[in-house]
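# Attaching a predicted model along with its sequence, questions to come.
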Amino acid sequence: MKKLTMKQIEEGTGGRLIRGSGLAEVGEICTDSRKAKSEDLFFALVGDNHDAHSYIGQVIEAGSRNLVISDEAALSQAKGAEEVSAVLVEDTTAALQHLAAYYLGLLDMKKIAVTGSTGKTSTRDMIWYVCCEKYKAQKNVGNLNNHIGVPLTILSFEEDTQVGILEMGMDKFGEIDLLAELARPDIGVITNIGLSHIENLGSQEGIFQAKMELTNYFDEKNTLIVHQDDEFLNKERIQGPYRLVTTGFDGKSDYIISRIDDFGAEGIQFTLEHRGQTQRFSLPVPGRHNAFNGALAVAAGAQLGITMEEAARGLSKVRLTDKRLTVRGKNGIKVIDDTYNASPDSMKGAIDVLMHTRGLRSVAVLGDMFELGQTSGEQHRLVGTYAAEQGVELLVAVGKDARFIAEGAKEAGLKQVRYFSDKKGFLSEMESIIEKGDVILVKGSRGMKMEEIVKIIME
């Protein structure tokens, strides 16, 4: 982070300096009192179940002398309060967002925003690898992609950053709009329109409209990039003053994808054609669907002058964020860890990876998918049907709604199906279910914490 004075913090947050010197400098932003240190600017965030003003004394004791607060009384009661510089605001979360927007105005950089129902983190990572071939680029750490994570990401950008890649998540209307207004991206990427969060957004049309909030502040200088084989993301449906760039298989896209070769856990290769130029890409991450994400990354890089040859070098180095199709092996068993989250589309994509990974037996351990609303039973059942049709040899369904996965698999003719209402039940019988030589896919929604199964398998 570029160092800022408390006077700049006052200006950027729209608050009022009530203690200390405006000349005091801060070098990093901190929202976790347990990690506060000297030169940090501590934001006392207030959430539904916590109020960080309770930890102001702890923060001061740790050496942090610069604060943004909304409760002046809490500061006055804290030991060491006379030693700090503090800016008072009405809402510390909103102040964090305002400061991020202010900070971006101090930097000379291009901004790429990535959203979508699935694949946004993988696409963000791929764009970063592509951009690093030519520029100093930074991106979200982990999954800091919400109304707090995106501002924190922005405020972590170093002064000489040339390209910032921002993943933007949402589960209701207005959230992408807030982040888009804050970041004002030059380039937007929407990976797809699936069923994630349909419980909150009502329909796929609602999901489409929520994702398109990314373009609310676009004009003729901006570019939106989409994979147009998606039912919703195509030139017929998307209209705006901005430039639209598409990827796809139909031969009419700006970037035409062809010849996808799937090598299972070893990764994939695919070909892209753009304006008569053809380039072969090797991507060392599994899943045919990652050809779509890779094509989006190439198209994004091209808007910044990165050639397809340079993009190919970048994609050949890709390592995805943890728990996204990570392949691990131990004691003759291979585990495909895709436990970060799950939706119907990503479940099917992970099953495809399983079926292209070598082993003596293919095993899918699949948990509940959340936030599918009234479509939940049907969508779980369709995943089970898909697993059977693709040739999964043993399916283990874990969770309340996962019973529909088991039912769908059985109805489609899969003989080896086991169902457990919770992880505890499966883990109690796991040793008798898993065999040496198995390739095991483990996947479910974040709240299922399916990584606990991976951990025990790998012990």
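Okay, I see it. Values in this document were obtained by computation on a predicted structure and should not be read as measured data.
# only C-alpha atoms for contact and neighbour calcs from this point on.
OK.
# Could you count how many residues lie near residue 195?
Neighbour count for residue 195, taken as other C-alpha atoms under 10 Å: 23.
# and the gap between it and residue 334?
30 Å (C-alpha to C-alpha, to the nearest Å).
# Residue 175 too?
From residue 175 to residue 334 the distance is 39 Å (C-alpha to C-alpha).
# Pick out whichever of those two has more residues nearby.
Using other C-alpha under 10 Å, the more surrounded residue of residue 175 and residue 334 is residue 334, with 23 against 18.
# before we go on, here's another structure to hold up against the first:
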Amino acid sequence: MANTEQLYKHYLNHPTICTDTRTITKGCLFFALKGENFDANTFALQAIEQGAAFAIVDNEEYAKNDQCILVPDVLTALQDLAKHHRKQLTIPVIGLTGSNGKTTTKELIRAVLAERFKTFATKGNLNNHIGVPLSILSMQSDIEIAVIEMGANHQKEIEFLCEIAQPTHGLITNVGMAHLDGFGGFEGVKKGKAELFAYLKAQHGFAFINRNNPYLLEMSERADLNKVIYYGTEKENAVSGELKNSDPLIEFNWSTKGKNHEAKANLTGTYNFENILAAICIGNFFDLTPSQINNGLANYFPTNNRSQLTKTENNTLICDFYNANPSSMTAALNNLKALSAEHKIAIIGDMFELGAEGPEQHEIVVELAAQNELSTLFIGKSFYEFKDKYPGQFFSSPADAANHLQDNPIKGKLVLLKGSRGMALEQLLPLL
């Protein structure tokens, strides 16, 4: 059985990690992970034949030759290897979590810091018990600063990911009504996210806190943090800001040390202003100039259907359907109401992982759309339950909605698309 130190010697010679035979690169280390419906041990020899230098397996039956390295458990070996590699790095690592806006905030921070530093940031949303180790092991010796996104759907998960990523600095974007089923309600969400603060407290790390968020203030005070940098709209913060316009893109002023600066961002949604301020605060903390910070913000363009403004032949779309929960859905609908476009419509899909609170939370969203007097298409089984109770058009599936849009095309409107990832609302884009 190989131990972590032995694996690390192989990693130093072969620093590319693969977990899927469809992405094998020559000279990589293939970790044969198990899933609910597969056992990658069975692909170990195939990975070697495709060019992997070694395959790490935990089933002796598949340790066929010297290129197959046997360990007690492949996932644990991957996580321990990442921990070991992280300990060799003496750079600042910013740990990032939150209910909403994690990936957008991470990308904003990356864009800002990259104006001065060789910066690493989590690719996509590789933010779980597999993604975080893969992210850490993607960090090479020339990296000067890193931003590691950490996601969670139950308590103790952030605590575990902190042990792998070992953040020196940290940020919780917000706490909201997300993954209620796994966390056991909103108080469970707060407790789970606060595990980042507990880690930073124990390791004497720095926390960046949005002073406008009462939940974050409460959580930081409870954690008794002693290294805190505040941002928000009030002048006493290390960085403060004032939103000037968000119709549809954000324009604002920000200040630090008594000096004011004007800036713009390629983002829509008032809810993104606090994410922008977080990136400015972190850039300012790491001594970037105001010009570098503003350049970084201006160079960031949202992708992957997160607050992404897109113009088609027929409409202007706000594509914000990478994921959804009651908090982010409320923010998106309120933002749509506030925009000055004359013709607006919301196309929203079911929100997942809400457990017993699902029916109530979906009804709250339907009520909000009605109160905001928004023309709305509701899609999914959870929303469909309210078709006889509220105004709007209700469809039990995206396919039914697609058929409707084919027969009743939308033209000349500002369209918000928002829903959980599993609703796959991207299938409606060709019809808009």
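That came in fine, so what should we check first? Worth saying up front: this structure is predicted, and the values here are computed from it rather than measured.
# how about stretch 105-122 of structure 2, which residues of structure 1 does it hit?
Mapping stretch 105-122 of structure 2 onto structure 1 (TM-score structural alignment) gives residues 123-140.
# quick one: contacts of the matching stretch?
Residues outside stretch 123-140 of structure 1 that contact it (C-alpha atoms under 8 Å, 6 or more residues apart in numbering): 114, 149-150, 153, 157, 160-167, 191, 293-294, 296-298, 300-301, 306, 310-315, 317-321.
# List the buried residues in that stretch.
The neighbour-count check on stretch 123-140 of structure 1 (16 or more other C-alpha atoms under 10 Å) flags 123-134, 137-140 as buried.
# Strands - which of those land there?
By the criterion of DSSP state E, membership of these in strands covers 137, 138, 139.
# My read is that residue 194 of structure 2 contacts residue 218, right?
No - the criterion here is C-alpha atoms under 8 Å, and residue 194 of structure 2 misses it with residue 218 at 10.0 Å.
# Which residue of these two possesses the greater neighbour count?
The neighbour comparison of residue 194 of structure 2 against residue 218 (other C-alpha under 10 Å) goes to residue 194, with 25 against 12.
# what's the spacing between the equivalent of residue 60 of structure 2 over in structure 1 and residue 89 of structure 1?
Alignment of residue 60 of structure 2 against structure 1 is given by TM-score structural alignment, with residue 72 as its counterpart. Per C-alpha to C-alpha, residue 72 of structure 1 is found 9 Å from residue 89 of structure 1.
# between these two, which one's more packed in?
Applying other C-alpha under 10 Å to residue 72 of structure 1 and residue 89 shows that residue 89 carries more neighbours, namely 20 against 14.
# Return the residues in contact with the corresponding residue of structure 2 for that one.
Aligned counterpart of residue 89 of structure 1 in structure 2: residue 71 (TM-score structural alignment). By C-alpha under 8 Å, 6+ apart, the contact set of residue 71 of structure 2 is 1, 2, 3, 56, 57, 58, 77.
# Repeat the analysis, applying 6 Å as the threshold.
1, 2, 58 (C-alpha atoms under 6 Å, 6 or more residues apart in numbering).
# in the stretch 101-250 of structure 2, which spans are strands?
With DSSP state E, counting those that start in this stretch as the criterion, the stretch 101-250 of structure 2 has strands at 119-121, 145-149, 169-172, 206-210, 228-232, 239-246, 249-256.
# hang on, the earlier thing: of the contacts of residue 71 of structure 2, which are still contacts in structure 1?
Retained contacts for the contacts of residue 71 of structure 2 in structure 1, judged by both residues aligned by TM-score structural alignment, their matches' C-alpha atoms under 6 Å, are residue 58.
# Put the buried members of the contacts of residue 71 of structure 2 into a PyMOL selection.
Those of the contacts of residue 71 of structure 2 that count as buried under 16+ other C-alpha under 10 Å are selected in PyMOL with:
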select buried, resi 58
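# Now tabulate the contacts of residue 71 of structure 2 in CSV and tack on secondary structure and distance to residue 200 of structure 2.
As requested, those are exported to CSV (DSSP: H, G, I helix; E, B strand; the rest coil; distance: C-alpha to C-alpha, whole Å):
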residue, secondary structure, distance to residue 200 of structure 2
1, coil, 34
2, coil, 32
58, coil, 34
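# name the element residue 452 of structure 1 belongs to?
Assigning secondary structure by DSSP states H and E places residue 452 of structure 1 in helix 451-458.
# residues in contact with that helix?
Against helix 451-458 of structure 1 from outside (C-alpha under 6 Å, 6+ apart): residue 339.
# what do you get if the cut-off is 8 Å, keeping everything else the same?
Applying C-alpha under 8 Å, 6+ apart, the contact partners of helix 451-458 of structure 1 are 323, 329, 330, 335, 337, 339, 340, 423, 427, 442.
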